[in-house]
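Novice: the following block contains a protein sequence and its predicted model.
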Amino acid sequence: MREIERFCRTYLWTGDTKTSKKSPIAWDSVCKPKVAGGQNVKNFHLWNKAAILKLLWALAFKPDALWVKWVNAYYIKGKNMFTMALPTSASWVIKKIWSSIELLDRNSECKKVFFAIGSFSIRKLYAALIGQFPKVTWRRLVCNNLASRKSLFILWLAVQGRLPTKDRLQHWGISTDGMCTLCGQVWQQVLQLLKIQRPSLGFEQEIQFAVRMRKRSTGINKVFAVVFAEVVYGLWIQRNQRVFAGHIQTPDQIVRAAIFGIACRCRQSDIHLLMF
């Protein structure tokens, strides 16, 4: 299980399963729901526990299953499976199923789902195991956003300050000019295109503005979150091209490339909002 998780974690951050690097965000945070700031990736350990609990549920509530009849005949023998002592001769599989009873004793939500009337749901039990998390303020920027998956992933990292941008390098103690002139120029053009009459702000302030825009669904508000994600992604790609390949695009080229991608993804009825 740990090895599978390691492969997934390594692939997420490097693109393959062999190259290892420090993760910008802890795996437990990646497994949180999107509204809580994660990527809603399944926590394999908890999902496995939920699957084992389903076998325990079958033992308790599906007496007609052949394997359940066998376990009842050889181990339970009419006793209360939740209070009896498991025979030491039981196989490791049976012991593993029995050990999950402790989860029900420790987690009242799991117990509630387990004994609920009706069919068993691994999904509901997994939700009970992973628990509740506070919602992040910027959840509307990454949830139900029509931007590309790559753009949303980079935005997800950016809003948490996990990209090695100039301000973060300064935080690490690396000497650099914290201002990004290109970002300001590009975003100013975007604001003018969207007919928003104000100067560009710092990134944290722009996040707050984008969140407020996302709360409404009229006019330019409908596409603002998509624009925000695609422009952040476009700037990140240009940053890497400049640093590692020496390829430089003008602010106008970056904006036009982003708008073209947005127009291909947004609804036909909203394209007029992106016209130069």
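Specialist: It's in.

Novice: C-alpha only now, for contacts and for neighbours.
Specialist: Fine.

Novice: for A90, which non-adjacent residue is closest in space?
Specialist: Y75 (7.6 Å; C-alpha to C-alpha, 6 or more residues apart in numbering).

Novice: residue contacts, the one you found?
Specialist: By C-alpha atoms under 8 Å, 6 or more residues apart in numbering, Y75 lies in contact with 86-87, 90.

Novice: among the residues you listed, who's most crowded?
Specialist: Within those, most neighbours by other C-alpha atoms under 10 Å means L86, with 15 neighbours.

Novice: tell me the contacts of it?
Specialist: Taking C-alpha under 8 Å, 6+ apart as the test, what L86 contacts is 75, 95, 98.

Novice: can you tell me which of those residues is nearest N43?
Specialist: Minimum distance to N43 across the contacts of L86 is 21.5 Å, recorded for W98 (C-alpha to C-alpha).

Novice: hmm, L56 and that closest one touching each other?
Specialist: Yes: counting by C-alpha atoms under 8 Å, W98 does reach L56; the two are 7.1 Å apart.

Novice: so what's the residue count around the residue nearest to K166 when sequence neighbours are not counted?
Specialist: Leaving aside its sequence neighbours, K166 sits nearest to G178 (C-alpha to C-alpha, 6+ apart; 5.1 Å). Neighbour count for G178, taken as other C-alpha under 10 Å: 13.

Novice: in addition, the following structure is provided for comparison:
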Amino acid sequence: MRPTKWKAADCDVILKKIKLRLHTWASRHLSYAGRTQLITSVLLGLRNYQMNIFLLPQSIVKEVDKLCLWFLWGNNGTRSNFHLASWSKVYLPKALGGLGFGEGAKWNKAMLAKYIWTISHQQETLWVKWINTVYLKGQCFWHYQLKADSSWYWRNLCHIRDVFTQKDIDDAGSQGTFKICMFYKRIIHQDQVKYHHFVWNRMSVPKHHFIIWQAVNDNLLTRDHLQRVLLHLDSYLCSVCGQTEENHDHLFFNCDFSQQVVHLIQVWVGCNWPLRFNDWTKWIKDMRNGVKAAIVAAVFSATIYYIWLNRNSCIFNRSSYRVNVIVDMIKRDIVYRVSCFTQKKMKENERIFVRKMCSL
């Protein structure tokens, strides 16, 4: 245990390691999905290693959060890229509508809450025995009165205990272990979104996840959104067909190009979905579980991704893909992805459906 309070200078090593990696990645052309994976597995891993033991200074926690989000949206400190998803939403767990980063201050307390659970459940560890001998001396941890001469670390644990209820701590335990993610979701007090199974579907190609997450939340930078933030453009019409103002509903469902793509894909899959944005978002919330539903979700995610890819090509490359080219790219991604799951346990009708798709 550390007897004195941590200062920001004590944590500079965390920021230095994160900035070193960001400098290495800065010159690479990474997709949003790639950046998300690097943040989750590398940058937050550096943060969580220390948070697993200590309550970090708030200035350090906020700086780490800022560096991660700057990297996600492609900011470099002097140039800020525009985005619609708020920081508070990005940090939510995936089941609650975010990307699962974990807001720094709350995540730190959630990680330290496991020690409170360990003490209150009298786990057979040397550390718990030491706590009982030095501090508790047979008292119940939840009724223990903090002494003035207690160490800084022990005071922090007691303060964290006072923030949460015993029920919150106990409910996060399962099969003899403390589930940090489960506890974090409980302390956020946010309703679960119904679309997260669709967006983060295991059958979908990983690079499609981020785009479909933005599309479901109406957060892609279509021209109607750019107009609302008073960003001047030469035209606010659809960059693909040039007939109507570009928004999510038009781009993915009403544009002539998109309708041709969607029709051919629906024929291929043998499944139809609503062709209006609001109806579509309701449809994905009501989707059932199962292999066939997962494949349909993966197909639609790929369709949204490649329609968006073509839209960006029209803007930045001044050229549009042909409909059959987009359809072939969607089929290729889905067939490769579905083939990875052919060895999984499936019902006979599901296996027939998979074989039929892979044979086309």
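Specialist: It's in. Computed from a prediction, not measured in an experiment: that's the story for all the values here.

Novice: give me the TM-score for this pair.
Specialist: TM-score for the superposed chains, counting by TM-score structural alignment, normalised by the length of the first structure: 0.76, backed by 270 aligned residues with a C-alpha RMSD of 3.8 Å.

Novice: before we move on, the earlier item: from K54 of the first structure, how far out is the residue nearest to K166 of the first structure?
Specialist: Plainly put, G178 of the first structure is 53 Å away from K54 of the first structure if you go by C-alpha to C-alpha, to the nearest Å.

Novice: V142 of the first structure now?
Specialist: Distance of V142 of the first structure to K54 of the first structure, given as C-alpha to C-alpha: 33 Å.

Novice: ok, these two, which is more surrounded?
Specialist: A side-by-side neighbour count of V142 of the first structure and K54, using other C-alpha under 10 Å, places V142 first with 24 against 19.

Novice: tell me who's in contact with that one.
Specialist: 34, 152, 155-156.

Novice: just checking, what packs against the lengthiest helix in the first structure?
Specialist: Ranked by residue count and defined by DSSP state H, the top helix of the first structure is helix 221-245. Secondary-structure packing of helix 221-245 of the first structure (3 or more C-alpha pairs under 8 Å, 6 or more residues apart in numbering; DSSP states H and E): helix 149-159, helix 203-214, helix 251-265.

Novice: now do that helix against helix 203-214, angle only.
Specialist: If you take axes from the mean of the first three to the mean of the last three C-alpha atoms, to 10 degrees, helix 221-245 of the first structure sits at 150 degrees to helix 203-214.

Novice: what's the match for V64 of the second structure in the first structure?
Specialist: For V64 of the second structure, the aligned position in the first structure is I4, judged by TM-score structural alignment.

Novice: which SSE is immediately downstream of the helix or strand encompassing its match?
Specialist: Secondary structure from DSSP states H and E places I4 of the first structure in helix 2-14. Following helix 2-14 of the first structure in sequence order, the next helix or strand is helix 27-30 (DSSP H and E).

Novice: who touches stretch 213-227 of the second structure?
Specialist: By C-alpha under 8 Å, 6+ apart, the residues outside stretch 213-227 of the second structure that reach it are 83-85, 199, 211, 232-233, 236-238, 245-248, 281.

Novice: quick one: which of the residues you listed is most hemmed in?
Specialist: V199 (25 neighbours).

Novice: alignment lookup: it to the first structure.
Specialist: Matched across to the first structure, V199 of the second structure falls on V142, judged by TM-score structural alignment.

Novice: re earlier: once you map the contacts of L86 of the first structure onto the second structure, which are still in contact?
Specialist: With both residues aligned by TM-score structural alignment, their matches' C-alpha atoms under 8 Å, the contacts of the contacts of L86 of the first structure that the second structure also has are 95, 98.

Novice: pick out the residue nearest the middle of the second structure.
Specialist: Closest residue to the average C-alpha location of the second structure: L99 at 1.4 Å, with C-alpha atoms, centre = their mean.

Novice: looking for the alignment partner of that residue in the first structure.
Specialist: Using TM-score structural alignment, L99 of the second structure sits opposite Q39 in the first structure.

Novice: its match sits in which helix or strand?
Specialist: Q39 of the first structure belongs to no helix or strand when assigned by DSSP H and E.

Novice: tell me which residues touch it, please.
Specialist: Residues in contact with Q39 of the first structure (C-alpha under 8 Å, 6+ apart) are 30-33.

Novice: who touches stretch 286-298 of the second structure?
Specialist: Outside stretch 286-298 of the second structure, the residues within contact range by C-alpha under 8 Å, 6+ apart are 194, 198-199, 201-205, 269, 271, 334, 338, 346, 350, 353.

Novice: sorry, back to before: which one of W98 and L56 of the first structure is surrounded by more residues?
Specialist: Remark: of W98 of the first structure and L56, L56 carries more neighbours, 23 against 19, as counted by other C-alpha under 10 Å.

Novice: what does the more buried one correspond to in the second structure?
Specialist: So, by TM-score structural alignment, L56 of the first structure is matched to I116.

Novice: what residues sit buried inside the helix or strand containing its match?
Specialist: Using DSSP H and E, I116 of the second structure falls within helix 104-120. For helix 104-120 of the second structure, the neighbour count (16 or more other C-alpha atoms under 10 Å) marks 104-105, 107-120 as buried.

Novice: please tell me how far F7 of the first structure sits from N43 of the first structure.
Specialist: Note on F7 of the first structure: its distance to N43 of the first structure, by C-alpha to C-alpha, is 13 Å.

Novice: counterpart of stretch 208-220 of the second structure in the first structure, which residues?
Specialist: Using TM-score structural alignment, stretch 208-220 of the second structure pairs with 151-163 in the first structure.

Novice: S151 of the first structure is in contact with L235, isn't it?
Specialist: No: in this structure, S151 of the first structure is not within contact of L235 by C-alpha under 8 Å, at 10.4 Å.

Novice: looking at these two, which has the bigger crowd around it?
Specialist: A direct count of neighbours by other C-alpha under 10 Å for S151 of the first structure and L235 places S151 higher, at 22 against 19.

Novice: buried ones in stretch 193-202 of the second structure, by neighbour count?
Specialist: Using 16+ other C-alpha under 10 Å as the test for burial, stretch 193-202 of the second structure gives 194-202.

Novice: which of those sits closest to K17 of the second structure?
Specialist: W200 (29.7 Å).
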